[in-house]
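1. pasting a predicted model and its sequence here:
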Amino acid sequence: MKRKIVVVIFILAAFVTSASGQKYKVNAQNTALNQVLIGLRDKYNFHLSFNDNALAQYQVSVSGSFDTPEELFGALLKSIPFNYRKRGNVFLILPEEKKPGAPKAFSLSGQVLEAITHEPLPYSNVLINDQGLATDLKGSFRYISSTDSIFHIRISHLGHYILDTICVPGNNYRFILTPSSIGLKEIVVANKVVEKATQIGDAPGVMRLNHQIVQFLPGNDDNSVFNLLRLQPGVLAAGEQSNGLIIWGSYEGNSQVLFDGFTLWGLKNFNDNISAVNPLVVKDVQVLKGGYDARYGERVGGIINIAGKNGSTYKPGLNLALNNVTANGMLEVPLSKKSSILLAFRQTYYNLYNTDDVVYTGTTTAPTGGQGMEPVGGQGQNSINVNIRPDYTFHDANIRFSTRSDGGDLFYVSLLGGEDQFKYTLNQANTQLDISKSTQEDNRQLGGAIYYGKNWNKGNTSSMTIEYSSLDNNVRSDYQNRFGKGRGLASWSNSNTDNQVSQFSFKNTNRFAVSKQHTMETGFGLIADQVKLVNDTTQINLSSQKADLQRLNFYAQDHIALPGNIQLKGGFRFDLPFEQQKLFIQPRISASIPVNQSVKFNAAWGIFNQFISKSTVIDALGNYQYLWFGSDGTDVPVLKATHYVSGWSLHGKSFLASLEGYYKNIEGLTQFRTDPETGVQTHIHGKGRSYGIDLFLKKDFHGHSIWLSYSLGKAEEKFLTTEYQRAPQDQRHELKLAGIIHLKPFYLSANYIYGSGFPLYTDPTDPGSYTEPDYQRTDVSVTYRFSSSKIRGELAFSILNLFNNYNIKYSSFETVPLDDTSTLKINTESVPFSPRLSVRLAL
């Protein structure tokens, strides 16, 4: 036994002697230091961190054998202004520190750019020495430290490879991120990680969307932004509201879509064909569902903040997107190494739908005989359901000039104009009825912004924006009903609604890094809103308004960054309407607290005001219209909402989970109602509330992505009732499933959406007088990528509503009386079974 112990001791001693006797050899003659270190890393499995570009400038000549890694690195760095530090098992190769004579602050400022086009990357995530911050619209940031003179930086942006590097203090750094795809061409960067997941849970109520994946989703190319939005938690998909977005149970008009700083009021966008923003010009999409900070105002719901592309400065580019509905093109022309102009245009080929394509549906319970239309029963009132597929035409254009300076300043002029027309004519007769009805809606939208963003010497930033946007909406409707054998005129009506809204503003923003922990953000603005409304029927003026509203606003908030990437924000927003001479104070607070490297807790609270909004106009038949009104403080009060938001998120290497809850109440709601007996219109005031939870799960694997989104919510309102009743946009459940499978060169994608339905009231004053049809839709697509030396492209085929489920669009139906016992219900049909063939080319 003793002999065995002695043998084991000798074996262990020999092993230790062998291990301790390992030599580290190097033989370098006038070789770049970065190449020497890479060779040693691969040979001896060293863990190294260094600035590759900085060390490439130094040539070293070292030969020999060394007993320890410390001796080896000491010899390599002996004659150059670098040294090493060891943290754990990682060797950091750092520039020599010059000890200051007196304590001072170390600052770092820079700009995050895309590698190919050098487009600034707005709202990128920057982690410096475990403290987080975000870039501004120009991709700029600044960081101050009183202790650290070496900065470990990790920068990520959706759809781009993560940059991990080390820097010394300095200003005007340029950090270049490589996109995971360039136009329609894929690239692969070895040993790099791509930030490709949807960013949910980094801040309370905030989502960042990877717009690069929208081309693989089913649907029309011209509506790809909303195709992605509708699959996210908290954004209503059932009802197919592409432009009047409903977020977290908010009312139509309570949420805002911003493009390059100006408001997109929204076009008709029939059947998900075209969204208000051209997807070819989109660079970044940020969704603020609620509880957002003091920089944002003007709405009590959510905000979709879309940043447009600057345009290529290195070579001309042409992108074309053609499908069986529209043609879309974008041209980028460099004017210099720092300036470019971008042009984009969309146009429908023809009227999308035939006015003669009218479908009559319904379950007949009290047939009257005859051909064509049949009344359907319903509690003493027969109704004839008519589904309309109207004519729809559209075109719009974008123009943008951009230029930037060597210091990162950005100047651009962005212009947008678009218009559409929606109309149908219904002529139908049977043995008893002869109905004639025509409706036409015209929309014209204009917008523009002039922006200048300045990076100051020490990395602080300021910007100013002058913007203008407007929408002119006109709806005309004529109706005649001839009844009986003599075909006498039983009833007739005509109505006209002209609603115009515009906004002009000047806004200033500033961001100053005060210390390592504190960044102050301030801003002010002058806003002028104008609303014009004429709403009449059968030559009777039901409602009208002409409002010119001006106000000043100011905000200030402190962004506190604590160790461990804890983010706190607290601030105020102030609005002073000139007409009301009342100061509206809106405090906001939020916190993001990482529990560990994967789990984060978020919470936010705030008060929000809105000074122009859509109010509900209900006619004598119970038909709803949502029209823009200016808040004068009396007939139409200023909306006031309070948001409570909290949630948890789990971020893994290829998995994301988020659970977020919200509660919002709103005061100052206005309804205009016409009495069915007297025909007199009155206005009433009410309040509402919405609350619920969002669940989001996403998994990335082997180039594929699947995700699930589930929303449980409730939206209620109280006008003439003593208790809350369901609001028109209330929906209890919404489930969304989506996936993208990459089988190179093919992409397969599918999504499914289920909504439990909205309350369709027959009597707005009766909480129980509604039906609740559910919503179901399945979309599928296949995309093929191809490329040659001169052209790259994609060929895509989609089917929308694969199983042709019958769905009703939110707020898109009319009720027309036929006689004392029958009514005509006209529904604008949602997306039917719709094949879509698309070709996308990049030259």
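-> It's in.

2. going by C-alpha atoms from here, please, whenever you check contacts or count neighbours.
-> Fine.

3. the residue lying closest to S711 once chain neighbours are set aside in helix, strand or coil?
-> Excluding its sequence neighbours, the residue lying closest to S711 (CA to CA, 6 or more residues apart in numbering) is D694, at 4.6 Å. Three-state call for D694 (DSSP: H, G, I helix; E, B strand; the rest coil): strand.

4. residues touching D694, list them.
-> P233, G234, S658, L659, E660, G661, S709, Y710, S711, L712 (CA atoms under 8 Å, 6 or more residues apart in numbering).

5. ok, now I153?
-> I153 touches V126, L127, I128, N129, L163, D164, T165, I166, C167, counting by CA under 8 Å, 6+ apart.

6. please identify which of the residues you listed is nearest to S502.
-> Nearest to S502 among these, counting by CA to CA, is V126 at 36.9 Å.

7. ok, the closest one to L650 distance?
-> 19 Å (CA to CA, to the nearest Å).

8. ok, now S711?
-> Distance from S711 to L650, by CA to CA: 18 Å.

9. derive a PyMOL selection command for the buried subset of the contacts of I153.
-> The buried residues among those can be selected in PyMOL (16 or more other CA atoms under 10 Å) with this line:
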select buried, resi 126+127+128+129+163+165+166+167
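
10. in strands, which of the contacts of I153 appear?
-> The subset of the contacts of I153 located in strands under the criterion DSSP state E comprises V126, L127, I128, L163, D164, T165, I166, C167.

11. the fourth one and I155 touch, don't they?
-> Yes. In this structure, L163 is within contact of I155 by CA atoms under 8 Å, at 5.2 Å.

12. any idea how far K43 lies from I666?
-> In terms of CA to CA, K43 sits 66 Å off from I666.

13. swap in T117?
-> Counting by CA to CA, the gap from T117 to I666 is 44 Å.

14. go through this structure and flag its longest helix.
-> helix 2-20 (DSSP state H).

15. now the element after that helix, going C-ward?
-> strand 24-32 (DSSP states H and E).

16. which helix or strand lies directly C-terminal to that following strand?
-> Assignment by DSSP H and E places the next element after strand 24-32 at helix 33-44.

17. one more to weigh against that first structure:
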Amino acid sequence: MGFMLSKKNRSFLKPVLFLLVLIIGICSGITAQKYQVDCHKQPLNKVLVELRNRYQLQFSFDDAGVANHLLTLQSSFSTEEALADALVKDFPLAWERMGDVIVLFPFHKETKSTNSIISGRIMELGSNEALPYTHLSVNGHNTTTDINGHFVYKTNSDAFVHLKASHLGCFILDTLLAPSKDHIIHLRPKSLALPELIVSNNRIHNTIQMGSEPGTILLNSHIAKYMPGNGDNSIFNLLRLQPGILAAGEQPNDLIIWGSNEGTSRVKLDGFTIWGLRNFNDNISVINPFITKNIEVLKGGYDASNTDVTGGIVDITAKTGNNSKVGADLFLNNHTINSMFQIPLSHKSTFILAYRQTFYELFEPDDLLRRSADSYEYKIHVEPKYDFRDFNAKYTLTGNNGDLFFISLLAGGDQFSYNAKQERPYNTIHQNVVEKNRQGGGTAHYGKLWKDGQRTDFKLSYSMLKSDFKEKRSLQNNRFNRLFSRVDDQYINHVNELSFELSNRVSFHPNHRLEFGVEAMRNEVFLYRDSFDVVLSRQNLQHFIVTGFIQDEISIGQKFTMKPGIRINRHMPNKAFYYSPRLSLGIDVSHLLKFNLAGGLYRQFLVKSSVMDENGNYRYWWTISDSKYIPALKSEHLTTGLILDNNAFSASIEGYYKSTAGLTRFIVYRLNQEKIFVGQSRSYGVNFFAKKNFSRHSVWASYSLSLTEELFPYFPEQTYRRSPHDQRHEIKSTGMFDFDPFNFSYSIVHGSGFPLYQSYLRDNYIEKDYNRIDVSLVYKKQLGMFNSETGISVVNLFNSENIKYSSFERIPLAQQNTAYIDAESVPFTVYLFLKLGF
């Protein structure tokens, strides 16, 4: 049976078929755009530029390398691939497509080997300082350099790779690298001591970087010197302004990070622990800013390679020094002096030496005295005294093959004391407090880079703290001239930590990296307490712990990263195993937006117990978990965040939850009776952060909403109540403005305050807001061979009266009257400073 069209139908189909052919032709023309080339002996670089402008194509090539290739070609091409083949056919060139970019490079003959290793070192232009933990994107895969600025990338081909490097304070570098193991790559810092140098039209990471890992902040130590406050404390000035780190209540020797309890966070310098001196964060700190290079803050949810603590970690890397020239820095203000010298011993080795000390009293009598809720009638006379000094030294030796050896040392000490006296009609109250601290530590580190790209690090670290606290209080009868002792207490606490760590990092594939290691740690603690020369407690404690960890970093494509890991502790004294599994996830939602999620278990065996006396004063001492009276701390972390980074603007929101079990607290009753209690705490909250860079300026702000609660058996009501360091709201804002040669900066902090409990048996408290505004102005000038900076910094501009967490001493004057001796509140203070360097 056939099918026939009538004459009428055939005449109708003709225009329809013609229309279909026309549509197909138009669509073919759209989908197969022709690229026309018509040139005769023209330099290839000019041809590429012309094609780019005419057809909106994207090419990447070495301009000087292709300029000598003269192209003669007259043809049209329907695809970009065909065009690229024709352009390089007659020359020793090859091409690859990377996303939308056609990359032209010198022809590289293929070999049978499909595995290539690309490695190198990222350094700072001018100072030749290694740039540790620089963020790299290699062919779209994210990684970081090690402590010596080295990186290794294993690829399955011998082709060029696309490298993008970013480090805080430096301009971003975007380049191509050939397979090689000896790349030396310099990043240009924002401020370079060459007045004729002008850099424009480039992006810079100049202050803070967030979101590379869950709960992580990377800070640029270069900008710390322009922050308001004492330059000798610029590192802590910078830390306290970050979201999640309490500005209104940091201890002189501790940081409160995401509601962490006293002693659960760690500050490390080149691998050894900084226990902290009295040192008064707002005046002078145990970290010398002259030797600081890189600051990484791990607020929570960190991976299995990190040390055993249940709070946060601040990991500080010291400078390696300039191996090309001698350098020196001198800083002088109206309280302290700071100096640093760096000497190249060879083109591979350097030596750095730094020294600081106070030469003028940091405190005036009125600085220490704070009134209680019930004002007192009679004046209290206070005589404070504070001395501080410390010393840093570092020797660094770098090998051509990427090996690194260094020895980093620290020694420091301080002494704080005050005499307080209040004269009343019938008697006089005397209070004398003396606190001495000595701290030392060091690390010997050797990192080996193997030929296959594997890296092994050996680290031997030692640190110690010796703390001695004495308190005397007496009542003098003015009528009969008799003296009655009320308090005569002494606390001695010594801590020693010795550790050896071996870690390995192996790259099997661009999408697969494995890290594993083992650590042996020995701690010793000496505790001593007496009252009226009667020994109440004397203990010599020690333990030995062996720890192993392993974690796998797996990337699925260029969008999803997963890092499972586990940390296993073997506690030798009680022969017990502790398992701490951890997991983090990262998703690049887009090139601007990243999502992070992390959680796990965390342990801590060297812990700080709190001691509360009958007046409500807190003391803290280091002790060792014995799994009987002092349990090991166990904490659960969960954190999630969303980070937006759009060139000059970045923002983030992070939520967290922490629960910690095994907290210990000694309650001292009257007649020197005491009892130990074991409790728990929980903390949760959310941090908002936004930062804007414009021109040479930067402004950022953060808001923290949090709740930290604790529960101990001695509470009258067995329900959670606010921890002494709990603060509901904290708002911080900072601005840094570079009007070369002037730099102006400000910082604003408002906190809703901490609960000041009247008694350990009562849950009623008073709460006072915290407010402080600081400003700074710096002038930079080149004086011959010297780089000079002079400036003024005003702390607590409006002289707000603030009470910080656990920073005061309660002195009972009567049944209804108490005075606070507050040794850390900072009144209106002006710092004038001068810095010289070459």
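-> That came through fine. Every value quoted in this text rests on a predicted model; they were computed, and no experiment measured them.

18. TM-score for these two?
-> The TM-score (TM-score structural alignment, normalised by the length of the second structure) is 0.90; 801 aligned residues with a CA RMSD of 2.8 Å.

19. do a quick rundown of the helices in the second structure.
-> Along the second structure, the stretches classed as helices by DSSP H are 7-31, 44-55, 63-66, 80-88, 234-239, 365-368.

20. can I get the contacts of I153 of the first structure in TSV with distance to R588 of the first structure?
-> Formatted as TSV, these follow (distance: CA to CA, whole Å):
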residue	distance to R588 of the first structure
V126	23
L127	24
I128	26
N129	27
L163	33
D164	33
T165	35
I166	35
C167	34
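
21. which two from the contacts of I153 of the first structure end up farthest apart in space?
-> N129 and L163 (14.0 Å).

22. tell me the helices and strands packed up against the longest strand that the second structure contains.
-> For the second structure, the strand reaching the highest residue count under DSSP E is reported as strand 482-509. If you count contacts as 3 or more CA pairs under 8 Å, 6 or more residues apart in numbering; DSSP states H and E, strand 482-509 of the second structure packs onto strand 150-155, strand 455-477, strand 512-531, strand 618-624.

23. sorry, back to before: so of the contacts of D694 of the first structure, which ones are in strands?
-> Filtering the contacts of D694 of the first structure for strands - DSSP E - leaves S658, L659, E660, G661, S709, Y710, S711, L712.

24. nearest residue to the third one other than its sequence neighbours?
-> Sequence neighbours aside, G647 is the residue nearest to E660 of the first structure in space, at 4.0 Å (criterion: CA to CA, 6+ apart).

25. what's the answer for E767 of the second structure, then?
-> Once flanking residues are discounted, E767 of the second structure sits nearest to P755: 5.1 Å by CA to CA, 6+ apart.

26. also W450 of the second structure?
-> Nearest one to W450 of the second structure, counting by CA to CA, 6+ apart, is T456 at 7.9 Å.

27. residue in the first structure matching that neighbour?
-> Counting by TM-score structural alignment, T456 of the second structure lines up with S462 in the first structure.

28. what's the spacing between that match and A513 of the first structure?
-> Per CA to CA, S462 of the first structure is found 12 Å from A513 of the first structure.

29. try Y173 of the first structure
-> Taking CA to CA, one finds Y173 of the first structure at 16 Å from A513 of the first structure.

30. more crowded one of those two?
-> A513 (21 against 18; other CA atoms under 10 Å).

31. that one pairs with which position in the second structure?
-> Checking TM-score structural alignment: A513 of the first structure goes with S507.

32. mean shift between stretch 581-588 of the second structure and the first structure?
-> Following superposition, stretch 581-588 of the second structure is found to deviate from the first structure by 0.6 Å on average (mean CA distance after the TM-score superposition for the first structure).

33. for that stretch, the distance to its chain's centre please.
-> Its chain's average C-alpha position is 19 Å from that of stretch 581-588 of the second structure, according to CA atoms, centre = their mean, to the nearest Å.

34. so where in the first structure does it end up aligned?
-> Counting by TM-score structural alignment, stretch 581-588 of the second structure sits on residues 587-594 of the first structure.

35. now stretch 613-627 of the second structure
-> So stretch 613-627 of the second structure sits over residues 619-633 in the first structure, by TM-score structural alignment.

36. span of the matching stretch from start to end?
-> Using CA to CA, the span of stretch 619-633 of the first structure from its first residue to its last is 24 Å.

37. repeat for stretch 132-152 of the second structure
-> Terminal-residue distance, stretch 132-152 of the second structure (CA to CA): 13 Å.

38. now do stretch 781-789 of the second structure
-> Using CA to CA, the end-to-end distance of stretch 781-789 of the second structure comes to 6 Å.

39. what of stretch 649-656 of the first structure?
-> Stretch 649-656 of the first structure: ends 7 Å apart by CA to CA.

40. against the second structure, where does stretch 246-253 of the first structure fall?
-> With TM-score structural alignment as the criterion, stretch 246-253 of the first structure aligns to 256-263.

41. chain center to that stretch: distance?
-> Using CA atoms, centre = their mean, the offset of stretch 256-263 of the second structure from its chain centre is 15 Å.

42. can you give me the end-to-end distance of it?
-> 9 Å.

43. need the contact partners of that stretch.
-> So stretch 256-263 of the second structure is in contact with 244-246, 249-250, 254-255, 265, 299-300, 310-312, 607-608, 620, 656, 683-685, 706-708, 725-726, going by CA under 8 Å, 6+ apart.

44. cutoff 7 Å now
-> 244-246, 250, 254, 299, 311-312, 607-608, 683, 708, 726 (CA atoms under 7 Å, 6 or more residues apart in numbering).

45. one step back: more neighbours, S711 and L650 of the first structure?
-> S711 (26 against 21).
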